[in-house]
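Enquirer: quick one, structure for this:
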Amino acid sequence: MGTWDTGPFDNDTAADFTNALDDVKPEEREALIRGVLTRTVDATGWLTEGEEAVAAAALIAAQCPGGDPIDTPYGPEEPMPAFPDDLRTLADKALARIISDEAGPASNWVDPEDWKQWRANLNRLRTVLAPPSPSIPLFDVEQ
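Expert: Here you go, the predicted model:
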């Protein structure tokens, strides 16, 4: 079937990736996610794992403040581990790489409106993944 909608799990490749997550031991899930994100960030040329990286980023974003829960039959059935904070940055970098690659997953969209929605979804994930800014006092008040 290929790609049927604009969500992070709405394509065969991402659904296969979540099945692979369900098939490995719980302690191996983080490494599987980290691997696909790292390979996407480091890729040159064609992004062979772009759809998997989007799904991985969505799983990480689901654990962040403001993240959407994974509520789709195409997502993993097994619970995900608590992901370390460094995966947020890696997922954001992977999404930036995917968004910038016009010949990769973006080329799946025939309808420009679908492409715009898909890109908006990725930008929403990036917003959630962005670490909060440290609060810096503007001035120090002595009492």
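Enquirer: can we go C-alpha only for contacts and neighbour counts from here?
Expert: Noted.
Enquirer: got the contact list for residue 40?
Expert: Neighbouring residues of residue 40 by C-alpha atoms under 8 Å, 6 or more residues apart in numbering: 47-50, 53, 94, 97-98.
Enquirer: helix or strand: which one has it?
Expert: Per DSSP states H and E: residue 40 is located in helix 29-42.
Enquirer: now do the helix or strand containing residue 123: distance to the chain's middle.
Expert: Using DSSP H and E, residue 123 sits in helix 112-129. Distance, stretch centre to chain centre, for helix 112-129: 11 Å (C-alpha atoms, centre = their mean, to the nearest Å).
Enquirer: this one next, for a side-by-side:
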Amino acid sequence: MGTWDVGPFDNDTAADFGGDLDEVPADERQGIVRRALTRVIDTAAYLEAPESEVAVAAAALVAAQCPGGEPADPVYGPEEPLPDLTGLRDLALQALDRIMTEPSELMDLWAESDGAGPWRAEIGLLRSVLLPQPPGEQLSLA
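Expert: All right, here's what the predicted structure looks like:
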């Protein structure tokens, strides 16, 4: 099926990642999310779309645990509980920034589609949730 929408788990690769997380012991899940993010951050050359799709899903899992974050996809995201991932916020931001920097196949593929604007908006929403909030301020859900 490939990609069916702009959400973090709206593609086969990310959906498989969600299922893979469910299949490993609970104490290994944070390491898998961390590796998905660092794999993208550490790629200086052409960044392939599958690695980016997994990193976007991983970033969404981190964001889901932050104030103002949306729950992970109930159908394609992991079903098993995840450990506290909020310590990975900075890595998640770095991974999203790398995905949005050339050379990035995922960014190029979305730029060639009708969904480029909504996809960029989805990445922007994830980034806004992941950004540290100044002390005393909280994200408004209004």
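Enquirer: ok so, going back, could you point out which element follows the helix holding residue 40 of structure 1?
Expert: Immediately after helix 29-42 of structure 1, counting by DSSP H and E, sits helix 50-61.
Enquirer: what's residue 78 of structure 2 aligned with over in structure 1?
Expert: Alignment note (TM-score structural alignment): residue 78 of structure 2 maps to residue 76 of structure 1.
Enquirer: sec struct for residue 106 of structure 2, please.
Expert: Following DSSP: H, G, I helix; E, B strand; the rest coil, we place residue 106 of structure 2 in the helix state.
Enquirer: spatially nearest residue to residue 41 of structure 2 (excluding sequence neighbours)?
Expert: residue 95 (5.2 Å; C-alpha to C-alpha, 6 or more residues apart in numbering).
Enquirer: and for the one you found, the neighbour number?
Expert: For residue 95 of structure 2, the count of nearby residues is 25 (other C-alpha atoms under 10 Å).
Enquirer: ok, now which ones touch it?
Expert: Residue 95 of structure 2 neighbours (C-alpha under 8 Å, 6+ apart): 37-38, 40-41, 55-56, 59.
Enquirer: got those residues as a markdown table, with distance to residue 87 of structure 2 columns?
Expert: Formatted as a markdown table, those follow (distance: C-alpha to C-alpha, whole Å):
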| residue | distance to residue 87 of structure 2 |
| --- | --- |
| 37 | 12 |
| 38 | 14 |
| 40 | 18 |
| 41 | 16 |
| 55 | 16 |
| 56 | 16 |
| 59 | 12 |
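Enquirer: quick one: which of those residues is nearest residue 128 of structure 2?
Expert: Closest approach to residue 128 of structure 2 among the contacts of residue 95 of structure 2 (C-alpha to C-alpha): residue 59, at 11.7 Å.
Enquirer: which position in structure 1 aligns with that closest one?
Expert: Counting by TM-score structural alignment, residue 59 of structure 2 corresponds to residue 57 in structure 1.
Enquirer: without its sequence neighbours, what residue ends up closest to its match?
Expert: Closest residue to residue 57 of structure 1 apart from its sequence neighbours, by C-alpha to C-alpha, 6+ apart: residue 91 at 5.0 Å.
Enquirer: so the one you found lies in a helix, does it not?
Expert: Yes - the assignment for residue 91 of structure 1 by three-state DSSP puts it in a helix.
Enquirer: that one against residue 129, yeah?
Expert: Yes - using C-alpha atoms under 8 Å, residue 91 of structure 1 is in contact with residue 129, at 7.4 Å.
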